[in-house]
Every structure is written in C-alpha cells, then in structure tokens.
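A.B. asks: got a predicted structure here, sequence first:
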Amino acid sequence: MAAQACANGIARLQGDFLSRSISARPSYQITTRKPIRFIETTNVSTAEQRRAAAQGASELSGADILIEALIRQRVECIFAYPGGASMPLHQALIRQEDRLRTILPRHEQGGGFAAQGYARSSGRVGVCMATSGPGATNLVTTLADAKLDSVPIVAITGQVPKQVIGTDAFQETPIVEVCRAVTKHHYLITEFHDIARVVKEAFYVARTGRPGPVLIDFPKNIQQMTLDAPPDYDPPMNLPGYHPEILQSQSEQISQVIAAIRRSPRPVLYVGGGCINSGASDALATLARRTGIPVTTTLMGLGAFPGNDPQSLGMLGMHGTVYSNYAVNEADLLLALGVRFDDRVTGKLEEFARHGKIVHVDIDASEIHKNKEAHIPIVADVGEVLEKVNAGLTDEDVPRIDEWQQQIAKWKDAHPLVYRDEETWISPQYAIRELARQTADRDTCIAVGVGQHQMWAAQHFPFGKPRRWMSSSGLGTMGFGLPAAMGAQAANPDALCLDIDGDGSLLMNLQELATLHCEKLPVKILLLNNQHLGMVMQWEDRFFEGRRAHTWLGPIDAPEASGSGDGQIGRTYPDFVSIAQGFSIEAAQVRERAEFSDALATMLACDGPYLLDCVCPYQEHVLPMIPSGHSVQDIITE
C-alpha cells in the first residue's frame, strides 16, 4: 500500500490533529538532475561560486528549495549530520554557507539536543538534520524529549527515494510512523511543489500554540529534482483544524481571577515552562510585586521569576524546597500558570493543594483538568491572561496577606536548603553555589544532564531571568547537558554557556567534545564526578537497604560495586581529563575544597572550551525529597 501511494504521488502529511486532502497545485517544469560535473575545489572559494558552479543560473533542486525556505524562516544555524539519503541537502547547505551556519555534531542525538539548547535559550525554532534509517532513529529520543518539554524544533530527515519506500531499501525506516506519537506534527514530502509550503507550515506549527517538535521526512529523489524558475516561498498554508490564534481568555474569566485574588488570604503563584514560552516573565513579576503573592516554579519554570527575589519560594515538588511545598499545601488559592500538574510536582494527587481553589491557565486545552480539576480553567496564552489581569487589577483587589507572608518567612527560616559543608571534600552543593557567586555578573546559560547534579543545580543556582536554564525535565534524558550547552552557545555567542553534569550523564554524549573544539564553541563543563549513577544510588540507599545494583561506574571488581567501599574515591574512571585533552579540550581535576575556587576561576577565564573534573563524595543525597506517590507530609529532610 505504501509503495502504491508513493507511486500515485500523493503527499502524505500526517498529524494527530491535522487531516486533509491535497488540492491541485500548479504544475512546474520538473527535470531530473543533470549528470554530475566535477569541480576543481581550488577554484571554488565562496558559497556564491559554489552555487553558480553546482546548479547553473536558473536551476534549483528540491534540496536547494528546502534550504532557501529555512533561510526565509530566519534560520541562522542548523545541526546536521550527513548520510546517503541527505547528501543533496548537505550539498545545498554548502552553497548557502554564507547565509546559514551548519554545525556538525558527532552523533544525531547530539545534534537534536543542540537544536533544543538553541531553541530553549533563544526562543527561536531549533533545526537539526539527519539521514535516513539509523540517522533518523537516533533523533527519536530528542523529539520525544522536545514534545514533553514543549520545545520548538524542526527535524529534517533524508529518506530513501520515493519509488522504493516500502521495499525495505537500504537504510529505510518509516520514521514518520515511528515518530507519530512523539511529535506535534510530521510530514513526508512526496511532491516537489509541496516543499516550500511544508517548511512554512512546519515552523508555524512548531512555534505557535503549545510549542513542540515537527518532523519533515524528505525522499532523496525529490531532493534531486530540479526546477527552472523559483517557487513561491510564501504559499498559503493548509492547516484545517489548527487555529492557535483564537485561544484567548474571556473578560468574565479575568474578572473571576481578580475576584479570587481579592478574596484570598493565602495565595500562591505556581509557575511552569508555559510562562517562559509565552514571554510572560515581566507580566508575572508585575503581578507578583503588586500583590505580594509568593512565587514557586516547576523545574521547567526556573528563571520565570528571579530565584533570589524575596518572594521566590524556589522550586516545588519532589526535590523542591520545604517551604514551597508547605505553602502550596496550605494555600487557599493556587494560580497555576503554564503548568501540567505532573507527578514530580504533585506527588499524591488527591493531597496536592487540597485546601486551595485552583486557577489553571494553559494554552493547551488537553492539560486542563487532565491531572487536577481546576475551579477556574482558562485555555489561553499565559502572557495574554497576565496582561489582562494586571490591567484590571485595582488597589482594592490587592489581597491582605500579611499573616501569610509572615508564615512563609517562618517556614523559610526553619527549613532552609542545607547540606554538609566539609572543609576537605568538595560538596556538589557548594560547587554550584560557588559557580553562582563567580558568574553573578555574567550572562550565564546553564544546561544540565539528568541526575543528582541536575537537582542540585536547580536548588542552588538562583536563575535571574528566563531562558538561561536548560534541563530535560519531562523525559529525563541522560546525555542532554553537553549538546544542549553547545546549542545554547551557538545561539548566544557572547554568553557564558556551561554544562553542569554528572559522570554517568556526560558519558552518554561525550563525543560532542569534538564538536566544541572543531566548531569553536567555548562551552565550559563542570563535572560533578562521584563515580556512581547518583540518583539511582540514592534510591538504593533510601528504599533498597543500600544494595548496589549496577550503579557503580568503575571496574566491577572494586568494592564499591557491591556498596562495601570505604567511602573514598581513589583514581577516577574513566580519566576525563585525558579524554578531554585527547579532543584538544583544556581540562583539569580538582579534589580539595581549598583548591576549588581557583580551579573554577581558571575554567571561567579560559577563552575556549574547558572541562573541570570535580571529584565529589558519593554519599551525598538530594534533599529535601518527597517519595514518589507520597504527599508533603512524608517529606524527607535528612
């Protein structure tokens, strides 16, 4: 059936929320690619010369059209790894290298996460590219990750020629079918004249409404077809059923929100990544400061409100502050903005915010009432709602919450974030606080892997503005940190971009050290190295009587493999310093607290990429901790 559909030349544009038939399009004069003309590379010195030498004055290939369409979407950087089915696209990229930067990752997953880092830190759509088959499947995790965290990326994959789709051709994978559940939308281009429209639609879908990943699968033979006249790069879109622009709040809903604020003696603002995606941080700060309402954020929401502001309660949830969890538990009004009430925040759902009236604002209607019933549900952009609330709020509407603020201050005094701060070893929490101190006056982007280091960074680094924190929060993908920092650096060349990572997580995409060196991306890596899969080990200690089950990352004959070590870390494995130096990356290891500050300063002063291997005790746990499925009454603090 698939082969027959392709032979009929029907464009299959498949999506969970879109369905349509393709109307007739104007016919174009299409010819097959002319025989290859070999070019003396010494005579090709510029992208303009390459364009002229490779294609003639008026002839455009399908690959050229797609790359030009990307440029017209204001794409400045693409993370692309070549292969047989995407070679025409890469040839088109070098013809446009003066207009579009191509960064070569060392693994397609690295390229996908770099595109995420680019998007998360800039607010623009990130773009990555891979070949068919294994190249495409290596992007699947990054697409699933982007969908859960609402990150706008467009992934382009080469595909085998249309006429052999469905025949198990070399490196053929039905990537559209594979990615159906992990993308916001997906396309298989089967008609030459659909290329420009598909690109335009893909970017529109990725960045509007609730942002998310879009896949474009592009058969090689259509990449190679040519056209004598330029196509229409701004064709009308055909997206029946997708109308994110109509999602606006009603005046009655705004009045209800203001009335709820006015009557509330114990309100809390519960803020997630949707606030950052909508660009609503300033409007949030205006509301918070005018009303005095305390603000707590999700892991995705860090930076939406300044972390060092007196009204900040820090992060909420499983590893959130005690006082943020207490405040939500006792609140009589929960203003939930751009959140999804996920299990890592709520714990036992029926106990979460059990005393509070809930106002839930989200641009995605499917999130409303999904996990927690809302008393005032609003399907709209968070920024639009906050602007209207701020405009309608009068002095009489400001709640009287002096007693509530005093109670929260008492909780903060009684339950601060604490950790063991020894004079000899380097506690990971101290390392992150020292990093925050030394970078306080710099524009700093922080990416993290997944594990204990991720939670410590979220707890102890006070993010002052949005889009400076990048974490795989929903999917929890190890190996995210290094390539995400790489993408953030490409998007923000003047910023200080760091990857705070653990040794287990860093090993997942360690090959991207080569990309840092070769592409001149001066990312700094603070490696909190405890030689274990720390978060899993913590659960072993708390819930499995300390039995070690494959969480030691060193040789299996070491006593630590069974949990019987003496607590000391001798020679570390692997030797990250030597590995980094093998990639021509400057690196050093530090073990003593007295030496850490200077070692960190040396890394931060380096002009190029740098890895600082910081050896930390593996006995440290991330606290506070609310066990999965439990409530704040079961919070563990020591």
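C.D. replies: Noted; the coordinates are in hand.
A.B. asks: contacts, neighbours, all on C-alpha from now
C.D. replies: Fine.
A.B. asks: might you calculate how far the one helix or strand A514 maps to sits from the centre of the chain?
C.D. replies: A514 is located in helix 513-518, with elements delineated by DSSP states H and E. Between the centre of helix 513-518 and the centre of its host chain there is 21 Å, according to C-alpha atoms, centre = their mean, to the nearest Å.
A.B. asks: how about it: buried residues?
C.D. replies: Of all the residues in helix 513-518, those buried under the rule 16 or more other C-alpha atoms under 10 Å are L513, A514, T515, L516, H517.
A.B. asks: any chance of the residues you listed in CSV, plus distance to I258?
C.D. replies: As requested, these are exported to CSV (distance: C-alpha to C-alpha, whole Å):
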residue, distance to I258
L513, 51
A514, 53
T515, 51
L516, 50
H517, 53
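A.B. asks: quick one: the closest residue to N390 other than its chain neighbours and G166, what's the gap?
C.D. replies: Take N390 and drop its neighbours on the chain: the residue closest to it by C-alpha to C-alpha, 6 or more residues apart in numbering is L287, 6.1 Å away. From L287 over to G166 the distance is 56 Å, taken as C-alpha to C-alpha, to the nearest Å.
A.B. asks: second structure for comparison follows:
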Amino acid sequence: MASQTVADYLLARLREWDVEKIFAFPGDGINGILAAFGKADNEPKFIQARHEEMSAFQAVGYAKFSGKLGVCMATSGPGAIHLLNGLYDAKLDHVPVVAIVGQTARSAMGGAYQQEVDLLSLYKDVASDYVQMVTVPEQLPNVLDRAIRVAIAESAPTAIIIPSDVQELEYTPPTHAFKMVPSSLGINWPAIQADDAAIRGAAEVLNSGSKVAMLIGHGARNAAAEVREVANLLGAGVAKALLGKDSLPDDLPYVTGSIGLLGTRPSYELMRDCDTLLTIGSSFPYTQFMPEAGKARGVQIDVDPRMIGLRYPYEFNIVADAATALRALMPHLERKEDRSWREGIESNVTRWWSTMRAEAMVEAKPINPMRLFSELSDRLPEDAIITADSGSSANWYARQLKFHGNVRGSLSGNLATMGPGVPYAIGAKFAHPDRPVIAFAGDGAMQMNGMAELITIQRYWHEWSDSRLIVAILHNDDLNQVTWEMRAMGGVPAFLESQALPDVDYAAFASSLGLQGISVASPDELGPAWEKALAAGRPTVLDVRTDPDIPPIPPHATFEQALNGAKAVLKGDDRAAGFVKAGVKVKAQEFLPHGDD
C-alpha cells in the first residue's frame, strides 16, 4: 500500500473538518494535491472555475449562504495572486474562507525561480489574522487546524502555503517531542452573554425615547424573531444595511428597507427624525445617513468587539450575540403605548413601495431597469437566493426587490468589487442545490467575467436538484454606475471611450452552451420571461435591453448632486436630453399622488 503523502493527509483532514467543497483552479504548483484528489475519489469535491478569482468569489458566496467555511485553492505565483480580490471581498464582508495555495519547491526558493512570489508577504494583509507556510509534514495539522479555527472565529480569510515538494512528501505526524506542536479537531463555541448592567442601562435609554429607530445588519440575521419582538415593544422602525437586506423581510410594515446611497426615503427619514438609535449586527460606514450626533441617544449590539462603538457616539456598546442580547433586553423594555411614531413609519413605508412600483412603470427606451426587478418581486419564490453585482444593479437590488418568506440575498458589500454576482450564485447553488438562485449583473460585469462563468454553470447544473439558476443581465452597453457617478459627483459628462461597451448577444451565447437564453426587448415581455425562467428545467440567461438613461437617483439626492448633473448637461453629455427627461419622470413619482394617498 502506497504511503500517505502530505497532500493525502491535507484532504483527509479537511474531510474530518466536514469540508465538502473546494473551489479551485489547477496548476503545477498544486500538482501533488491534484493527485491526492484523484486518490480520494474527489472528496472533498473539486469545483473548477474558469479563473482563480472566481474560485475565491464562489467560496465567499458558498460561505455567505451556507453559514459554513468556504475553501478555495490555487497554484503558486499567478494563481495565488488571482485569488486576492475574492479574499479581500471575504475580509471586508467578514466571511470565513481558507485559501490553500501552492509555492515553488523549497530548494528553489530565493533563486528567482519561475512563479516564485513571496506569498507570505503578499498575503500578510488579506490574511492578516493567520497566514503560514508548511515546510515539513509534521507542521501541517497544526497549521491547517489553526487556519480553519481562526477563519471561523474571526469571520475572516486565512491562508496556508504548501510548497510543491512538501505536498509529495510522506506524511509523518508530529511526535511527542520538543518543538513539535500537536493539534486537534473541532471547537465548541461559547454563548457570548451580554453584561447585565449594560443591558439595564441600554433598556433605560430605549425606554426613554419616543421615536426609536433600529438599524440592523447581517449580524442580526439569526435574531429575526427577537428583532421583531423588540421593534414591536419599542414601536420602532427598522432600517437595514445593505448586507442585512435578508435579515428581516421587506413585507413587514415597519421595515423601512435599505439605508445609505442605495437606500430608501423611509430609512432616510427614520434616521433623520428619530431620538433613539439601536444598532444590531451592523458596521454601516456612511455616518452621514445616521442621526446627527447629539440628536439621538444610542445603543449598539455586536458580537465582534473590534466593530463595537464605531460610527456613532453610542452610550452602551454591548458585545454579545444579537439574539442572546435581545432576549436579555426584552424583559426590561416597556411597551410604548403611543404608537404615532410607528404609524407614521408604516404610512411612509406603504407610500414608498407604491412609489417604487410607479418608478418601475415609467416608460423608457426600451426597458426601465427598475421594472426588471419589480416584475420579479411579484413572482419571487419564498426560498429564492438572490445575488447582485456591483454597479447599477446594486441600486435596484437594494430598493426594488421586496424580500419575503425565507428569501436570502447578498452582494459585495464593503469592497463593492465588480464581478462577484455570477460566481456568488454558483457558490449559493453548491450551498443549496435545492433552491432557485437568481443573479443580477450589468453587462460590464458579464463582459469582465460573468460570461466565462456561464461555462461553469453549464458544467455543473445537472448536479443540482433544482436546476434553476437565472442570470438577469442589465444590457445597456454602458458602464452605467460610473457614468452616473461622473455626472452626479464630478459634474462632468460621461467619457465614452471609458464607458461605452461593445454590444454582445448574451442570450445567444447562453444558448450556444445549452442553457436557456431569453432576449427581452420590451417591457411587456418581462413578466412572461421571468415566468418562463422560473419554470424552466435548466439555467437561464435573461438578456434584458435596459435604458441607460434611467438615473439611480437617491431619494434624498442633494442639491449639489442635482447641480453637478446639470453641469454635465451644460458640458455636452451626449445623452443629456434622454437622462434629464427620464430623471424628471422618475423623481416626479415621489411627489405625485398614488392610489393609496
């Protein structure tokens, strides 16, 4: 019987940690590990992307939607470099991912050898919580176990580097000897209880307020029942940071939706007018959208002590699990009998959703992008998983999609990188092969990497019990988000050489792969197209011709931003007439009477 190699042991140890998927791309720097996959009958499962960056994004998406550890792997040199953007996405969104990367053989290190990159230096920032190189077999269990524990404990990416020659060495475990470091599997996590005195003090703050606002993030997702109960006791409205969109359903009448540049008017008004703020599981960074300092008292609850006390002068900064802290808080809260604040919030929310529908129905040339999202809201399966790419699709994801039931959703929140929409969806599908997954991406993101990952979808979709993976493309031949940022923030016209995209038939490309491709060129086709995609027995690409002149105007757009848009017009923006006309129509919906008024 052949001896067990370091690579063999690596995969065996990952199986003992219940790692089932490794998102990866091959290369000779990990040949020893690839051989071990063959001997291990592909357990854990090697999932091949078209590019290492996509492997990292898939691992992030898998971790976000499964609640488990994500693992990605790449070869030495360029492969390890390509992982970085996806790993930074994990770092900034606090997602546990372990990267396993190859390295040139030990005998060649320091010799300016092919693909020799100082990976410890390269990874010391992105994997700052733990990065280590394995140089002898006895080191492996300790390094791997620590990388996994630290990634989960810190909700962060970690990395282990294994030189190619080490992978092929015979595995020998650490011995009971000096300078050997044994290791063990598993970890039992404590329940982080809130401080009693802080809970009583926080309750005093919350009870004394008459206009309570709550801001929740992804850290509140497993405390939805407790958030509802506290919101009802306090008569509060609940705004959601972008990564917390799926922490509470949007069909609750007091949920004001997203906050910030991509946010809603009810969330903006909630923060502007409140006298008390309770923040749960969120490190929302844009403090200009929070209450002005001194106008509201504040309490923050977060399980991560590194993220506590940020953004706002809170009186009580409570380090605890969200659900545990809220359960401790509830007996000390007094139900607010005056519900006028809550009633005003609910009225604002009702009108907002009516406004969103009206904005989505504004005529465009040819299709209003908001209507693409609005039509899905009416048909959204209760167990759907939604991903969105960065860019204008993130605006409509935040404002137009009305989550209900057990709908999940995420995007690149803090890095806001282009390109993760489709690979996130692939990671989600491997996390939940029995649930429908829908990705929204602009044509810029599709041309960057999404089209290539359609090939990955084609390769694996037969393995999923629910084969529905829908990629909806906002096809406007424009890098639309930056175009609007140039106008609104810079006061300059769009620079066509940087912003215009070549026209591509995405539906035809999907069809060439054996996927379902649907071209949508008129608004009346949207509803039937969604129904066809949601009923299909295979993945679908919706190639939707959207109007680039529909502006992603924040509901609280400042005079300065409007002035900058006008400056862009005066400086000769080629689409000036179109976007001014469309912008007036869209913005007018906030002020026109609706059926519920």
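C.D. replies: Ah, there it is. Quick caveat: nothing in here was measured; it's all calculated off a predicted structure.
A.B. asks: quick one on the thing from earlier: give me the more crowded residue out of L287 and G166 of the first structure.
C.D. replies: L287 (20 against 16; other C-alpha atoms under 10 Å).
A.B. asks: what residue of the second structure takes the place of the more buried one?
C.D. replies: Under the alignment (TM-score structural alignment), L287 of the first structure pairs with V230 in the second structure.
A.B. asks: ok so that match is a helix residue?
C.D. replies: Yes. Counting by DSSP: H, G, I helix; E, B strand; the rest coil, V230 of the second structure is part of a helix.
A.B. asks: that one reaches P331, doesn't it?
C.D. replies: No. Applying C-alpha atoms under 8 Å as the test, V230 of the second structure and P331 come out as separate, 10.0 Å apart.
A.B. asks: for the longest helix seen in the second structure, buried residues please.
C.D. replies: Identified as the longest helix of the second structure according to DSSP state H is helix 340-360. For helix 340-360 of the second structure, a neighbour-count test (16+ other C-alpha under 10 Å) marks 341-343, 345-346, 348-360 as buried.
A.B. asks: swap in stretch 268-283 of the second structure?
C.D. replies: 268-283.
A.B. asks: how far away from the center of its chain is that stretch?
C.D. replies: Averaging C-alpha positions (C-alpha atoms, centre = their mean) puts stretch 268-283 of the second structure 22 Å from its chain's average.
A.B. asks: try stretch 91-107 of the first structure
C.D. replies: The answer for stretch 91-107 of the first structure is 22 Å, by C-alpha atoms, centre = their mean.
A.B. asks: for stretch 402-416 of the first structure, what is the distance to the chain centroid?
C.D. replies: With C-alpha atoms, centre = their mean as the basis, stretch 402-416 of the first structure stands 33 Å off its chain's centre.
A.B. asks: go on, stretch 490-499 of the first structure?
C.D. replies: Distance, stretch centre to chain centre, for stretch 490-499 of the first structure: 15 Å (C-alpha atoms, centre = their mean).
A.B. asks: just stretch 145-156 of the second structure next, same as before
C.D. replies: Centroid displacement of stretch 145-156 of the second structure relative to its chain, using C-alpha atoms, centre = their mean, is 20 Å.
A.B. asks: any chance you could list what contacts that stretch?
C.D. replies: Residues from elsewhere that reach stretch 145-156 of the second structure (C-alpha atoms under 8 Å, 6 or more residues apart in numbering): 69, 90-91, 94-98, 127, 129-131, 157-160, 183-185, 187.
A.B. asks: apply 7 Å and report the result again.
C.D. replies: Here stretch 145-156 of the second structure makes contact (C-alpha atoms under 7 Å, 6 or more residues apart in numbering) with 69, 90-91, 94-98, 130, 157-159, 185.
A.B. asks: show the buried residues in these.
C.D. replies: L69, A90, K91, H94, V95, P96, V97, V98, Y130, P157, T158, A159.
A.B. asks: which residues sit in contact with the spatially most central residue of the first structure?
C.D. replies: Geometric centre of the first structure, nearest residue: Q116, 4.8 Å, by C-alpha atoms, centre = their mean. For Q116 of the first structure, the contacting residues are G126, V151, I153, A484, G487, by C-alpha under 7 Å, 6+ apart.
A.B. asks: if we use 6 Å, what do you get?
C.D. replies: Contacts for Q116 of the first structure (C-alpha atoms under 6 Å, 6 or more residues apart in numbering) come out as G126.
A.B. asks: identify the residue of the second structure aligned to it.
C.D. replies: Mapped onto the second structure by TM-score structural alignment, Q116 of the first structure lines up with V60.
A.B. asks: from Y397 of the second structure, how far off is its match?
C.D. replies: Distance of V60 of the second structure to Y397 of the second structure, computed by C-alpha to C-alpha: 19 Å.
A.B. asks: now do A323 of the second structure
C.D. replies: Computed as C-alpha to C-alpha, the A323 of the second structure to Y397 of the second structure distance reads 27 Å.
A.B. asks: and those two? Which one has more around it.
C.D. replies: Each of A323 of the second structure and Y397 has its neighbours counted (other C-alpha under 10 Å); Y397 has more, 25 against 21.
A.B. asks: map that one across to the first structure for me.
C.D. replies: Here Y397 of the second structure is matched to A457 in the first structure, going by TM-score structural alignment.
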